[in-house]
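K.L.:
Predicted model and sequence below, questions to follow.
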Amino acid sequence: MHPISKAAALAAVTALFSVGLAGPAAAAEGLAGGTMGLAWGLPFCGLLLSIATGPVFYPHLWEHHYGKIAAFWAALVVVPLFLSFPFAPALTALAHALLAEYLPFIILIFALYAIAGGIVVTGNIHGAPGVNTLILAIGAVLASLVGTTGASMILIRPIIRANDDRVHNVHVVVFFIFIVSNCGGALTPLGDPPLFVGFLKGVDFFWTTRALATETIFVVGVLLALFAALDAVLYAREGRTRPDPTPDSRVGVRGLGMLGLIALVVAAILLRASWRSGIAVPVAGIHLALEDIVSNLVMLGAGLASLRLASPENRRLNGFNWGPVIEVAKLFAGIFVCIVPVLAILAAGRGGAAAPLVALVSRADGTPDNVMYFWLTGLLSSFLDNAPTYLVFFELAGGDPARLMGPLATTLAAISTGAVFMGANSYIGNAPNFMVYAIAKSMGVRMPSFFGYMAWSACILLPLFGLVTLLFFASGAPLAGR
């Protein structure tokens, strides 16, 4: 493009954001969301739409250029932000997003991914209904301890090997995604990225365990029961007609020493929550607390230590590679940048451009509509990444962790469970879903298409979530008390 054309394009973009969106008072009021128009959210929506459609509709282009696509959308926020607002508040907003929120988020993802990659289940067992159900139950517990990504990495290959002589084995992987890659991760901030984002926003580490235990046990229990019944019917119907390509052998677990590093990561997170040093390091207009810096360094150190301490053979058996973490790192850098103006608009509440959305999740008297919070958070998490979706509705509910854990605890539970549970509704709702899909296909499982998988989730998950609504979030729900 000719330099003059580039300048003209930049001027047009800047004019759109600074004149048509921010209004004349924007420069004086910094990032006051009440002065910002909805078009400031277009880069955020564009990036999430790219994440949703790229792996499905243009996979080759996406695979090679997703980092550039994320950088493009982020630039559509960064450039207008500095041209429309004073330098200091613009820099502070971006620094807070990247250093105070993105950095610990991606360090945790890296640490759990690297450590879990050193734990491998060896041997093979016969995939009978009882065995399969037990593996899924174990995976549900692991998901809240090592993350849904870590638990999926550890168990997906063993459960596929156990069932590779079965005529019907697609349902095993589908329920694996439902339970292990999603719903099982609802009990700690380690389990699923949206809950860790909540933790970074001030939600108590153990609040998720206390507040979401009943919902999680109910959902996982129902899914396990449905799976056991379906698997028993299919197992009885198919007989034993196929040769087993991986004969049964003694099962073992290698790399249990990595559990010590996982404990170190947990300790680092608890340190962040419990220690108040009173010391802060100023960086780019924000102040990073000493306890946060130490926590990040401990988590990073644990992840790096696993690279030296874990057996290379264990990683090879796990099919370990850095692709998923690199993708998450690049995409979430873009997401955390693009969401900056969105959060500013949401913070303005009824006085900002997001007033219609505020009205949609609020009753006439101004109290939150927990049913709408559950379903809107969940349905968006089905197709957009569930971590930023959680963050949007967290801020929409006020963004005050003390209030959300107190009088609005049911609202926070609706947001949390919606983001975690309904990430299972599609292949792209949660990071491990597509990874499990790809591994299963590579191991010979005839996985359903994008829309075929959604047929499974529509038949199984949506009715279950309707029941969750009635039991936990509807007005007068019998189990809604916290």
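P.N.:
Yes, it's here. Numbering: from 1, shown residues only.
K.L.:
going forward, measure contacts between C-alpha atoms and count neighbours the same way
P.N.:
Will do.
K.L.:
contacting residues around residue 381?
P.N.:
Shown in contact with residue 381 (Cα atoms under 8 Å, 6 or more residues apart in numbering): 387, 389-390, 418-420, 422-423, 429-430.
K.L.:
among the residues you listed, which are in strands?
P.N.:
Among the contacts of residue 381, no member falls in strands (criterion: DSSP state E).
K.L.:
If you rank these by neighbours, which is first?
P.N.:
residue 419 (38 neighbours; other Cα atoms under 10 Å).
K.L.:
With residue 349 as the reference, measure out to that one.
P.N.:
Note on residue 419: its distance to residue 349, by Cα to Cα, to the nearest Å, is 21 Å.
K.L.:
cool, and residue 240?
P.N.:
Relative to residue 349, residue 240 is positioned 61 Å away (Cα to Cα).
K.L.:
who has more neighbours, the two?
P.N.:
Neighbours were counted for residue 240 and for residue 349 using other Cα under 10 Å; residue 349 has more, 21 against 12.
K.L.:
And for the more buried one, nearest residue in space, chain neighbours not counted?
P.N.:
For residue 349, ignoring the flanking residues on the chain, the nearest one in space by Cα to Cα, 6 or more residues apart in numbering is residue 355 at 6.0 Å.
K.L.:
now do residue 43
P.N.:
Nearest non-adjacent residue to residue 43, counting by Cα to Cα, 6+ apart: residue 73, 5.1 Å away.
K.L.:
How many neighbouring residues does the one you found have?
P.N.:
Residues lying near residue 73 (other Cα under 10 Å) number 22.
K.L.:
go on, residue 359?
P.N.:
For residue 359, the count of nearby residues is 15 (other Cα under 10 Å).
K.L.:
re the thing from before, in helices, which of the contacts of residue 381 fall?
P.N.:
Secondary structure defined by DSSP state H assigns 387, 389-390, 418-420 of the contacts of residue 381 to helices.
K.L.:
Do I have it right that residue 372 meets residue 358?
P.N.:
No. Contact between residue 372 and residue 358 fails when scored by Cα atoms under 8 Å: they sit 10.7 Å apart.
K.L.:
for comparison:
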Amino acid sequence: MVQPRAACSRKAAAGAFASVALAWPAGAWAAALPDGAALGPHWALPFAGILLSIAVIPLFAPAFWHRHFGKVAALWAIAFLAPFAYAFGAAAAALALAHAFVAEYIPFIVLLTALYTIAGGICVRGNLHGSPRVNTAMLALGTALASIMGTTGAAMLLIRPLLRANDNRRHVVHVFVFFIFLVANVGGSLSPLGDPPLFLGFLNGVGFFWTTRHLALPMLFVTAVLLTVFYALDAYFYKRPGEERAPGLDPSPDSLGIVIEGKRNFGLLALAIALVLMSGLWKPGIVFDVAGAHLALQDVVRDTALAVLTLVSLAITPRTARTGNAFNWAPIEEVAKLFAAIFVTIAPVVMMLKAGERGAFASVLHVVTDTQGRPIDAMYFWATGILSSFLDNAPTYLVFFNLMGGDARVLMDTGASTLVAISAGAVFMGANSYIGNAPNFMVKAIAESRGVRMPSFFGYLGWSGAVLIPVFLLTTWLFF
């Protein structure tokens, strides 16, 4: 649970933000953002700084990061806002801040919190026998669930049952590495609910079922190959002499059946899906101006109702279900603080990308386009994927989405193949490293707490290089 000190600090931060907003001149919200062509590449430094901090500091100073990641994120946000206000006026900085929070951050974090809370109230009890067939079936189930309840929700639902099923085996590292590949990443590619990059695309106008139709074949191909490789590898280890411990040494003996606690949350999950779908189909045309940012009625209804579902889940879920899942707020608190800074600092990057040839990132555009200026889908797939591997796949998706112009209607039509490449690169290649997607580290931490010796950062890169990169090369040849 959140500690009182953290709660006080959040209240203080909220109060400070409210004070600044109230003290801002009334005309500040009427300002316009500067043309992206007027911005130099140095405006991207705070964005690069927050992403590099996320990637590097936890590796070399984990204790410092655990205590101060919120302060680090706030410093990078200020490192953008203060100079931006000085250069273009307080009004432009206020508008950039309002757009980042109102149009993107709040819907993003409300959905993640709802899915995390609802999924955290579903506890699977009992113990299966971790044979190759059972393990492969559990990975396939998690992959399918990831597009419905999010990669975080599916990973948190199934990681503990998978740990219990395999706690009598000696070679299990590969089980959880492939779990990260499939459940925490690839499985989230079929809907905006699945992975944060796709939800950001949905917020920017990409249709709810567009990803389902266009990413289904690449996703099924990658999933089938990975499950086949996993089954062969798991069967090899399973057949080795002495692989299974004696029955008396099994920490959690096999049980006759599986019991699911907190089943009411499945109904809440269905309502959450319906709300997101509603906001994409119902367009009443009513738009509110909130501090200069535009907020549609359907989005207000969706986010308010999702917040209500979160509270309902907390109220109706048995305490034993959340205790069984070791549920706490730490993961979502970290995501909330870090992404607040990411959404603020990415603002000038988006402006420069939208300027196209006139912007500071024209050279990036040249790398992913041919001599006629047409996009090269394979380059978009790998450029998005490589950055997603070592930064974070959600902001990386936004970068390349805006590099293509940021107009969802055009991208879903004439730019469909490129948008598929960007989406697949962001979702699939978030699996290439522990820092590519938030659930990756969560799975690693939970597995290690149960005694599994997970690979180091570079050891995991060895796994992804040996398994994922060949699969993605073949995916490029087939689809891009």
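P.N.:
Noted; the coordinates are in hand. All of these numbers come straight from a predicted model, not from anything done at the bench.
K.L.:
ok now do the aligned residue in the second structure for the residue nearest to residue 43 of the first structure, which residues does it touch?
P.N.:
Here residue 73 of the first structure is matched to residue 76 in the second structure, going by TM-score structural alignment. Residue 76 of the second structure makes contacts with 46-47, 49-50, 341, 345, as judged by Cα under 8 Å, 6+ apart.
K.L.:
Can I get these in JSON lines including distance to residue 206 of the second structure, neighbour count and secondary structure?
P.N.:
As requested, those are exported to JSON lines (distance: Cα to Cα, whole Å; neighbours: other Cα atoms under 10 Å; DSSP: H, G, I helix; E, B strand; the rest coil):
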{"residue": "46", "distance to residue 206 of the second structure": "28", "neighbour count": "25", "secondary structure": "helix"}
{"residue": "47", "distance to residue 206 of the second structure": "24", "neighbour count": "25", "secondary structure": "helix"}
{"residue": "49", "distance to residue 206 of the second structure": "29", "neighbour count": "19", "secondary structure": "helix"}
{"residue": "50", "distance to residue 206 of the second structure": "27", "neighbour count": "24", "secondary structure": "helix"}
{"residue": "341", "distance to residue 206 of the second structure": "24", "neighbour count": "26", "secondary structure": "helix"}
{"residue": "345", "distance to residue 206 of the second structure": "23", "neighbour count": "30", "secondary structure": "helix"}
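K.L.:
Pull the most distant pair out of these.
P.N.:
Within these, 49 and 341 form the most distant pair, 10.3 Å apart (Cα to Cα).
K.L.:
Residue 102 of the second structure against residue 290, yeah?
P.N.:
Yes. Contact criterion Cα under 8 Å: residue 102 of the second structure and residue 290 qualify, at 7.4 Å.
K.L.:
More neighbours: which of the two?
P.N.:
Legend: neighbour count by other Cα under 10 Å for residue 102 of the second structure and residue 290, higher for residue 102 (18 against 14).
K.L.:
can you pull out the helices in the stretch 301-450 of the second structure?
P.N.:
For the stretch 301-450 of the second structure, the helices defined by DSSP state H, counting those that start in this stretch cover 319-324, 330-345, 347-354, 362-367, 377-390, 393-403, 408-413, 416-428, 438-449.
K.L.:
which of those sits most buried?
P.N.:
By mean neighbour count, with neighbours taken as mean count of other Cα atoms under 10 Å, helix 416-428 ranks first of these at a mean of 27.
K.L.:
so the residue nearest to residue 43 of the first structure is in which element?
P.N.:
In the assignment (DSSP states H and E), residue 73 of the first structure maps to helix 59-84.
K.L.:
tilt between that helix and helix 323-347?
P.N.:
Here helix 59-84 of the first structure runs at an angle of 40 degrees relative to helix 323-347 (axes from the mean of the first three to the mean of the last three Cα atoms, to 10 degrees).
K.L.:
To what extent does helix 59-84 of the first structure diverge from the second structure after superposition?
P.N.:
Compared with the second structure after fitting, helix 59-84 of the first structure deviates on average by 0.6 Å (mean Cα distance after the TM-score superposition for the first structure).
K.L.:
what residues does stretch 51-59 of the first structure touch?
P.N.:
Residues external to stretch 51-59 of the first structure that are found in contact with it (Cα under 8 Å, 6+ apart): 61-63, 383-385, 428, 450.
K.L.:
what range in the second structure matches it?
P.N.:
Under TM-score structural alignment, stretch 51-59 of the first structure corresponds to residues 54-62 of the second structure.
K.L.:
next one: the matching stretch to chain centre, how far?
P.N.:
Distance of stretch 54-62 of the second structure from the chain centroid (Cα atoms, centre = their mean, to the nearest Å) equals 19 Å.
K.L.:
repeat for stretch 139-147 of the first structure
P.N.:
On Cα atoms, centre = their mean, the centre of stretch 139-147 of the first structure falls 14 Å from the chain's centre.
K.L.:
Can you name the residues in contact with it?
P.N.:
By Cα under 8 Å, 6+ apart, the residues outside stretch 139-147 of the first structure that reach it are 112, 116, 148-152, 155, 179-192, 220, 262.
K.L.:
try 6 Å this time
P.N.:
151, 179-180, 184-185, 187-188, 190-192 (Cα atoms under 6 Å, 6 or more residues apart in numbering).
K.L.:
and it, which stretch of the second structure?
P.N.:
With TM-score structural alignment applied, stretch 139-147 of the first structure matches the range 142-150 in the second structure.
K.L.:
Mean deviation, the matching stretch versus the first structure?
P.N.:
For stretch 142-150 of the second structure, the mean deviation from the first structure after alignment is 0.5 Å (mean Cα distance after the TM-score superposition for the first structure).
K.L.:
which residues in the stretch 51-200 of the second structure form helices?
P.N.:
Using DSSP H, counting those that start in this stretch, the helices of the stretch 51-200 of the second structure run over residues 62-88, 90-98, 106-119, 132-165, 173-182, 196-203.
K.L.:
can you list those helices in a markdown table and add distance to residue 126 of the second structure?
P.N.:
Converted to a markdown table, the helices of the stretch 51-200 of the second structure look like this (distance: least, Cα to Cα, whole Å):
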| stretch | distance to residue 126 of the second structure |
| --- | --- |
| helix 62-88 | 33 |
| helix 90-98 | 47 |
| helix 106-119 | 18 |
| helix 132-165 | 8 |
| helix 173-182 | 19 |
| helix 196-203 | 31 |
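K.L.:
Which one of these lies nearest to residue 421 of the second structure?
P.N.:
Evaluated with Cα to Cα, these place helix 196-203 nearest to residue 421 of the second structure, the distance being 12.3 Å.
K.L.:
Residue 103 of the first structure matches what in the second structure?
P.N.:
Using TM-score structural alignment, the partner of residue 103 of the first structure in the second structure is residue 106.
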